[in-house]
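# Got a predicted structure here, sequence first:
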Amino acid sequence: MIRYLLNLLGPTLLLSTMATTANAQDGIEEEARWSIAIHGGAGTIDRDKITPEKDAEIRAALNQALEAGSAVLEDGGSAIDAVTATIIILENNPNFNAGKGAVFTWDKTNELDSSIMDGSDLSAGAVAGINGTKNPILLARAVKDHSPHVMLSGEGANQFSREQGLEQVSPDYYATPYRLKQIDDLRAKKVSAADVDYKFGTVGAVAQDRDGNMAAGTSTGGMTGKRWGRIGDSPIIGAGTYADNRSCAISATGSGEYFIRLGVAHEICARIRTRWQMAIREAQLTVPKDKDDNYTYVIHASEFQLPDEEIQQIADDVIAELGALGGDGGIIYATPWSQAGYSFNTTGMYRGRATSEGEQSVAIYGDE
């Protein structure tokens, strides 16, 4: 059967399939793989705008978050737990716009958003416009696990957080001198709303665990100077976060209004799922038939994956459509085939990925 898939799936996958088959014949059971990708914002992130000290600080934070998620996955933990552990690290780091270090609204308050999704059963939880909870991702997780709802907002979500016993903080917990200067400059009209955020500090993680389950999560303080209870894409399932074992896991960062309009996270997953199903049908057509016109072999979906370049092209195509609408930003992805990567249309993106094959890398600038 392998030779019938060669032209469709490429030599890299063929060799992987042959190796798996050989190991099975030799009685060697391959250990299931895992993968994880993270982001800490995308935007105008240029080398001349970041000091060497800040560059090193951010890379250290990304590596710390990757290590937290990777440890969960390496120990056989779930993708949803890995995503949660990773985002907590990023929410606690003031270099990002989530949790500690979240941006301020026009009224100099904090309104935080977060969401999480489990690709194994499509369960999800989200919160919008909250404050008082130290780690918004834990509140989104509590909505998913301990309520009949998907999204809670404002004071109702704050009340639910307290009832769930989540760690509470005073309003000044989120503040940093950098964020206070941003909002003060904006209010004093020293800069425009478009210029105050040179980068989007939203954080997120996506993962596949050893059981093949997918998960995605996103957390943000939103947009500096936002008014009227503005909510972006981060807490919206299908726009800023989506996970489905049949396709992929996505977390987004950028100009949220455009991600909402395009439904970016779900759109990428839907295209991957559709393309995979098409590839299976195309492969089936290459199988010889017997004298009764029946296929001599029925191809099962578990026998092959979409190649890396197809996954990347799908992600790049959707981000290009986002750009055509006028939106800036990027996404991270993980797939059921242990691929992990990113796509963005900005000059930089805080990002990283790790796999069970030993890869661990972080990057900031577009040329990395």
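Arrived safely, thanks for sending.

# CA atoms for contacts and neighbours, from now on please.
Fine.

# burial of residue 228, as a residue count?
8 (other Cα atoms under 10 Å).

# what about it, distance to residue 187?
According to Cα to Cα, to the nearest Å, residue 228 and residue 187 sit 16 Å apart.

# now swap in residue 108 and tell me
Using Cα to Cα, which is the criterion applied here, residue 108 is 10 Å from residue 187.

# hey, what's in contact with both of these two?
Any residue near both residue 108 and residue 187 by Cα atoms under 8 Å, 6 or more residues apart in numbering counts here, and that gives residue 225.

# here's the one I want to compare it with:
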Amino acid sequence: MKNAITLALVALALCPVPALAEEAEPKWSLAIHGGAGTLDRAEMTPEKRAAYEAALQAALDAGRAVLAAGGSAMDAVKAAIIPMEDSPLFNAGRGAVFTWEGENELDASIMDGRDRSAGAVAGVKTVKNPILLADTVRTASPHVFMMGKGAEAFAAEKGFAVTPPEWFATPARREALERMKAEKLSALDVDLKFGTVGAVALDQSGNLAAGTSTGGMTGKRWGRIGDAPVIGAGTYADNRACAVSATGWGEYFLRVGVAHEICAKLRMAPAAGAQKIADDVMAEVAALGGDGGVILVTPAGEALYSFNTNGMYRGRATSAGVNEVAIFGGEEKASTTPDH
């Protein structure tokens, strides 16, 4: 009997450890957007597509590098948004649309899912990368939201360089404003694409973050502010549920409280699934008359999109090997959930 027990113990020791006992590899996920809207396939020349895909991939690579190296979701979000703020292809930072008065007014917000700390700025004209100022509001002030000259004064106190208006202005955006005025068009007639940019991330520590940056709508007047800088409408992050960044017709996203609505529904009813919840909220926006889209990541590592337009400039990358950028609907090729 004793020998039988000894042989059994030896056999057990020689057996390989089951895969389930292995420690799971840390996972991370990232999704970005560069605007959603009515995109014309006929006008999407190979050269234009290549330019947008390259810009999206550069932003995706910047955020992915942070996450793959074990960096924070907050740092990844900033790293992904900055290249898009600096690109004239998007309506954020350089390349922002013009107000009715012919100025570029910038809005941005950012949120940390660990403690739901947040920072936001609206109507700033002299800050090269508004997403960095929004994060400084979050980390170096007692406030969440600053606007206009007050936000610029705060930026100067914190060492931000004053960026001249020439940096932000581009001929294409100026032409859109001039056409809008000359032909008495609405902002939607010249803004077929809402070029707001954003990023959402899950890092290897399981923390979530979201950020959004925009120039608003062409010809905006009276200090108009959309959803992008509003915590809960255009941006929201909560480790218990998800991180969301939105792009679209801001007035409707504000009325629905899109970003918070998605996170709250997912936190209260996770069994419904993140994709269905996001789709349902975007359907609510559509029912009111608005359009646009969202990107989101979940604690499980899902990196998802939902939009009710025919296209959204977007991309996603995960630790499972997903790496894609897309423009029109139905162009995704890869799985969205890391398999660890």
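That came in fine, so what should we check first? Predicted model, so just to flag it, every value in this text is computed and none were measured.

# Now the TM-score, please.
Here the TM-score for the pair of chains, by TM-score structural alignment, normalised by the length of the second structure, is 0.91; 315 aligned residues with a Cα RMSD of 1.2 Å.

# Leaving out chain neighbours, which residue sits closest to residue 288 of the second structure?
residue 252 (7.2 Å; Cα to Cα, 6 or more residues apart in numbering).

# thought that neighbour was touching residue 285?
Yes - with contact taken as Cα atoms under 8 Å, residue 252 of the second structure and residue 285 are classed as touching, separated by 6.2 Å.

# So what does residue 114 of the second structure match up with in the first structure?
For residue 114 of the second structure, the aligned position in the first structure is residue 120, judged by TM-score structural alignment.

# next one: residue 14 of the second structure
With TM-score structural alignment as the criterion, residue 14 of the second structure matches nothing.

# Give me the neighbour count for residue 14 of the second structure.
Per other Cα under 10 Å, the neighbour tally for residue 14 of the second structure reads 9.

# if I look at it, how far off is residue 215 of the second structure?
To residue 215 of the second structure, residue 14 of the second structure is 64 Å away according to Cα to Cα.

# Ok, residue 77 of the second structure next?
Applying Cα to Cα, the value for residue 77 of the second structure to residue 215 of the second structure is 18 Å.

# picking that back up, quick one: residues contacting the residue nearest to residue 288 of the second structure.
285, 288-291.

# Tell me the buried residues within those residues.
285, 290-291 (16 or more other Cα atoms under 10 Å).

# Redo those residues as JSON lines? Include secondary structure and distance to residue 135 of the second structure.
Below are those laid out as JSON lines (DSSP: H, G, I helix; E, B strand; the rest coil; distance: Cα to Cα, whole Å):
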{"residue": "285", "secondary structure": "helix", "distance to residue 135 of the second structure": "28"}
{"residue": "290", "secondary structure": "coil", "distance to residue 135 of the second structure": "29"}
{"residue": "291", "secondary structure": "coil", "distance to residue 135 of the second structure": "28"}
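
# Return the residue of the first structure aligned against residue 176 of the second structure.
If you follow residue 176 of the second structure across to the first structure using TM-score structural alignment, you land on residue 182.

# which residue sits closest to residue 45 of the first structure, ignoring its sequence neighbours?
In this structure, residue 45 of the first structure finds its nearest non-sequential neighbour in residue 348, 4.7 Å apart by Cα to Cα, 6+ apart.

# what's the counterpart of that neighbour in the second structure?
Structural alignment (TM-score structural alignment) places residue 348 of the first structure against residue 311 in the second structure.

# do the same with residue 268 of the first structure
In the second structure, the residue matched to residue 268 of the first structure (TM-score structural alignment) is residue 262.

# Work out for me the element the residue lying closest to that match once chain neighbours are set aside sits within.
Closest residue to residue 262 of the second structure apart from its sequence neighbours, by Cα to Cα, 6+ apart: residue 278 at 5.9 Å. Secondary-structure assignment from DSSP states H and E places residue 278 of the second structure in helix 274-288.

# give the contact list for the match of residue 348 of the first structure.
Residue 311 of the second structure touches 36-39, 327-329, counting by Cα under 8 Å, 6+ apart.

# Filter those down to the ones in strands?
Among these, the members falling in strands (DSSP state E) are 36-37, 327-328.

# Most neighbours among the residues you listed, which one is it?
Note: the member of these with the most neighbours is residue 36, at 30 neighbours, neighbours being other Cα under 10 Å.
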